[in-house]
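Student: sequence and predicted model, in that order:
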Amino acid sequence: MHRQVIEHGGIPVGIAVPSNGRLRFIAVKFHVIDLDNRHFASVGELKAAIHDHLNPLAALAA
């Protein structure tokens, strides 16, 4: 695993860094700060969490 820039809607919102076999999210934009320092199993899981965080009504419809 390597550090990776995480984008949402084409805008960088943070980076994912390896941490004990998982990925730790470091937020660089205020609108995703609630996810800062959370750990995820994959980049896909992290991106889904960002999407759900920024679009709470979409998560309820699923």
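Tutor: Arrived safely, thanks for sending. Please read all numbers here as calculations on a predicted model, not as lab measurements.
Student: can we go C-alpha only for contacts and neighbour counts from here?
Tutor: OK.
Student: which elements pack onto the longest helix along the chain?
Tutor: What stands out as the longest helix in the chain, according to DSSP state H, is helix 43-54. Helices and strands touching helix 43-54, by 3 or more CA pairs under 8 Å, 6 or more residues apart in numbering; DSSP states H and E, are strand 4-8.
Student: pull out the buried residues from the strand it packs on.
Tutor: residue 6 (16 or more other CA atoms under 10 Å).
Student: residue nearest the centroid of this structure?
Tutor: residue 46 (3.9 Å; CA atoms, centre = their mean).
Student: okay, one more to line up with it:
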Amino acid sequence: MQKQVIEFGGEPVGIVIPDQDRLKFIAVKFHVIDLDEQRFDTPDDVRSAIRDLVRARNAAPSAHV
């Protein structure tokens, strides 16, 4: 497998590359940077992690300055 683009909401947010018998996620958008360089079994696992991350951020109360 070569690199594969990962999209979320119709927007490319990173790529996965083969690494240590798994797929390493390389983030290219700031809102998914927390997942950068994490390893996953499948591209669908990456998308699920992104979805969970975005949901958690949207559910968290924002700090007011």
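Tutor: Structure received. Not measured: the values here are computed from a predicted model.
Student: and the TM-score between them?
Tutor: Scored against TM-score structural alignment, normalised by the length of structure 1, the superposed chains reach a TM-score of 0.87; 57 aligned residues with a CA RMSD of 0.8 Å.
Student: check the mean deviation of the longest helix of structure 1 from structure 2.
Tutor: Once fitted to structure 2, helix 43-54 of structure 1 is off its aligned match by 0.4 Å on average (mean CA distance after the TM-score superposition for structure 1).
Student: now do the buried residues in that helix.
Tutor: Neighbour-count burial for helix 43-54 of structure 1 [16+ other CA under 10 Å]: 43, 46, 49-51, 53.
Student: can you list the helices and strands that the longest strand along structure 1 packs against?
Tutor: Identified as the longest strand of structure 1 according to DSSP state E is strand 11-19. On a contact count with 3+ CA pairs under 8 Å, 6+ apart, strand 11-19 of structure 1 meets strand 4-8, strand 22-27.
Student: may I see the buried residues of it?
Tutor: 13-17.
Student: in CSV, list these along with distance to residue 4 of structure 1.
Tutor: Formatted as CSV, the buried residues of strand 11-19 of structure 1 follow (distance: CA to CA, whole Å):
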residue, distance to residue 4 of structure 1
13, 11
14, 9
15, 5
16, 5
17, 7
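Student: show me what contacts the residue nearest to residue 12 of structure 1 when sequence neighbours are not counted?
Tutor: Of all residues not flanking residue 12 of structure 1 in the chain, residue 6 sits nearest, at 5.7 Å (CA to CA, 6 or more residues apart in numbering). Applying CA atoms under 8 Å, 6 or more residues apart in numbering, we find residue 6 of structure 1 in contact with 12-16, 47.
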